[in-house]
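Participant: structure here, sequence nowhere to be found:
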């Protein structure tokens, strides 16, 4: 008589980390199988929280931290039969033995657990620069709910301590730094932002990030660009101010009762390196499209792992919650027999800076040039919907490959509508759209939401015409460069006298569009000519007039006078 087959042991999955990626991996694995034993270890006490929402709790826009941490271990156990152990730090990994060493932080007890599949979702470390005094009380980073609770308590309990928090310094003007700045201003604090680079939001091209600089200053923020904090002053260990190098002369000390250090994050690869996995060129863990590392049975997801760029296929590291969720789901599916694979990212992002949405996807102009592309660049300034229904200006910068016409990237800044347009353009880039395809998109139209010719449509039209030589474009930066190189260019202002009186491109000739046909003899048809208006449309009309009259080298100033006046050189 043959022996009955013995049931195999259930798959044992251990996940290290329980924010976006780790919990997503655990949940997807459970959806695929009821037999797996799934354990999550988390050294903190909050799980599955919205890290991007933390500044809004500090500012009071989110009233209760529980709104950002809606799920706890009991919820995961009841919903997914996943054992989540908070306050438990995985301190070692032995990939050969397939074990992890875990410390219970409450008791300091250490124990060893085994795994069949190990998911590293260890996230990031906040970068804390080695500034003298950075460990003073009242100096914070912003990464976890515990950080947010501590910052809010520090502000709200100031009066009871006998030292009210009125002045804050934010070090770093990236996403978290800008969100914290907005929220601290909303709380009534006087805020100084210290940024080592030339502009806030340095992920954008300078001719777009300069607009973020202006928005910060418009709301009373003391923005110190090209400056670094070199020391933090304290009284009895409590912060009193910061010492700064660079920035305005004589402004080398800033009073502060609160300092937020937000200069960036780095992937937390300590356990990954113990496991012997390959670290990629970005400094994050190298993974394949299934989130597998170079070591068998070890997976990496979320901010600790590399992704790859949709356009080039090159490794990239852009730590965002949306990407982390996808990676976790893919790993949880793959290790339980599913077909999911990662398809790459564009680094699409958006942040609110006071009254503006600031969005980006794909390559910036600088990144595209660095990658070797010959690019066409458009600055498109249009209302997000008709002005008669409250439409407000939306500035959209798009970058395309001249050789193929492929859209490579876009940036959008506006009070409303930046999110919609950047998502449309991210979708177009993901599926390899030619800029000519943008005009043909059947986008939703109603005057309460959009214009009949949407900014996305106009972007496609203008870039197509520029690439095919029908309506060439010149950016403000390129105009300045060509003039600085000694090139003789005639610049024609086709606006009204009223508009010209407000501001104008230097050394330009004023011939309003209505007079251009009759007065074209005042111009030299043999010279390179650039037409411009306020935003670009009337300049394009002037460009067409001159081309039809026999002028052979006529370009339109991208984004018109508004872009020219907002260019980085004008802000310095």
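Facilitator: Noted; the coordinates are in hand. None of the values given here were measured: they were computed from a predicted structure.

Participant: every contact and neighbour count from this point should use C-alpha atoms.
Facilitator: OK.

Participant: can you give me the end-to-end distance of stretch 285-298?
Facilitator: Stretch 285-298 stretches 11 Å from its first residue to its last (Cα to Cα, to the nearest Å).

Participant: same thing with stretch 268-285?
Facilitator: Using Cα to Cα, the two ends of stretch 268-285 sit 9 Å apart.

Participant: next one: stretch 155-169
Facilitator: 13 Å.

Participant: next, the buried residues of it.
Facilitator: For stretch 155-169, the neighbour count (16 or more other Cα atoms under 10 Å) marks 155, 165, 166, 167, 168, 169 as buried.

Participant: stretch 344-360 now?
Facilitator: For stretch 344-360, by 16+ other Cα under 10 Å, it's 344-354, 356-360.

Participant: repeat that for stretch 443-462.
Facilitator: Applying 16+ other Cα under 10 Å to stretch 443-462 flags 449, 450, 451, 454, 455, 456, 457, 458, 459, 460, 461, 462 as buried.

Participant: between those residues, which is nearest residue 376?
Facilitator: residue 462 (10.2 Å; Cα to Cα).

Participant: take a look at this one as well, against the first:
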């Protein structure tokens, strides 16, 4: 008898799961549910659409419901919301918002791709000022309409993570005066303080006012913002960018295990406590590749990889998910900042013994025009040489360095074996010894002698 899979959520993880299952199995029935009006869109491109870098809104969308139905025989149901899972009956209660009707649908397999919701802090007086968050297309459209109709001169971004610094750049490009308020000691708190220092200098040089180790205490009349430090700011609107929390209510109500991060716990095949229910993307608490500790990372790569793992398992050809490093990068004005694996703050928190090696160099041969400064910082075990992680900041080629480092970690290379990677060289691209080669040479002197 033909099997049926229902997938809840049709953005990155959900839409990719549906497509991957269909690629592997022509016969299985696939139902894809999406509560909103949009599916399969590039959320990471939204800051650049708001900054008028990406002109065409429609270019953010990878597929339409009609395309998924016609080309892949996927039953896409827009404006359909999953309300309750009945694990005993293997059924799902669904609300059709267009008809305002509820109905039940049985399943053989169920995939939770419900994503995450923005964390909205409880700030007194916030209703006195236009405030937004950026997570969905609807959020993006609301901000765009406000920018076009109100033509604001200033903005305060609460939270200096990846989205916060990207939006600071894009709002600055629109001619606004921008403030960033960040509770941590520096922006992008997952990177090391030393790496962040150069980035913060660059941000302030571009005219952004940066308030670290501070928070928004309350909003006073006439768009006045009072910070925890007592600092007063004037701002035409607020963008809240203080993190996300997994949308785990369906899983929780169904009695599935939830991790400390709020993510749904899954095994190496993305199965939850219930063998017939899988979870992918931002709703999942998975494992860290470096030390197998629980890890919940709301990024695109894990969501797409987990979609493939789920599809392979559902179609009877299992491949395990080996964990995630949390490799991430952001463009911030003229610099790029990237990280992978465990940073110094996390290593200290977990009580690791580690050494750090730093290399500062040029993105390509210094005598060839246009070389940019690049700073590389890598952490490793001084006994075994195991690479724990690292971060990179610079004006060019940052993605290349972090990708090589992530590949080395996945491949199990020791830090000294970075010497042996034969990277390509020509003056416009690199140096005879690549930057991570240099990390490997420098690390040799910091290994404990046996």
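Facilitator: That came through fine. All values reported here derive from a predicted model rather than from experimental measurement.

Participant: care to give me the TM-score?
Facilitator: TM-score of the superposed chains, computed with TM-score structural alignment, normalised by the length of structure 2, equals 0.97; 449 aligned residues with a Cα RMSD of 1.5 Å.

Participant: just to revisit the earlier point, now render the buried residues of stretch 155-169 of structure 1 as TSV, adding secondary structure and distance to residue 398 of structure 1.
Facilitator: Output for the buried residues of stretch 155-169 of structure 1, formatted as TSV (DSSP: H, G, I helix; E, B strand; the rest coil; distance: Cα to Cα, whole Å):
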residue	secondary structure	distance to residue 398 of structure 1
155	helix	41
165	coil	42
166	coil	41
167	strand	38
168	strand	36
169	strand	34
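
Participant: between those residues, which is closest to residue 205 of structure 1?
Facilitator: Ranked by distance to residue 205 of structure 1 (Cα to Cα), those are led by residue 169 at 24.8 Å.

Participant: surely residue 27 of structure 1 meets residue 333?
Facilitator: No - contact between residue 27 of structure 1 and residue 333 fails when scored by Cα atoms under 8 Å: they sit 9.5 Å apart.

Participant: in terms of neighbours, single out the busier of the two.
Facilitator: Between residue 27 of structure 1 and residue 333, counted using other Cα atoms under 10 Å, the more crowded position is residue 333 (25 against 21).

Participant: what does that one align to in structure 2?
Facilitator: Aligned counterpart of residue 333 of structure 1 in structure 2: residue 312 (TM-score structural alignment).

Participant: same check on residue 354 of structure 1?
Facilitator: In structure 2, residue 354 of structure 1 lines up with residue 333, judged by TM-score structural alignment.

Participant: now that match. Nearest residue, chain neighbours left out?
Facilitator: Closest residue in space to residue 333 of structure 2, ignoring its immediate chain neighbours: residue 169 at 5.8 Å, by Cα to Cα, 6 or more residues apart in numbering.

Participant: confirm that neighbour sits in a strand?
Facilitator: No - Residue 169 of structure 2: not assigned to a strand; according to DSSP: H, G, I helix; E, B strand; the rest coil it is helix.

Participant: in helices, which of the buried residues of stretch 443-462 of structure 1 appear?
Facilitator: Using DSSP state H to define helices, the subset of the buried residues of stretch 443-462 of structure 1 located there is 455, 456, 457, 458, 459, 460, 461, 462.

Participant: isn't the third one right up against residue 442?
Facilitator: Pointing back at residue 457 of structure 1 there. No - at 9.4 Å, residue 457 of structure 1 does not count as touching residue 442 under the criterion of Cα under 8 Å.

Participant: break down the stretch 351-450 of structure 2 into its helices, ranges please.
Facilitator: Under the criterion DSSP state H, counting those that start in this stretch, the stretch 351-450 of structure 2 contains helices at 398-410, 435-444.
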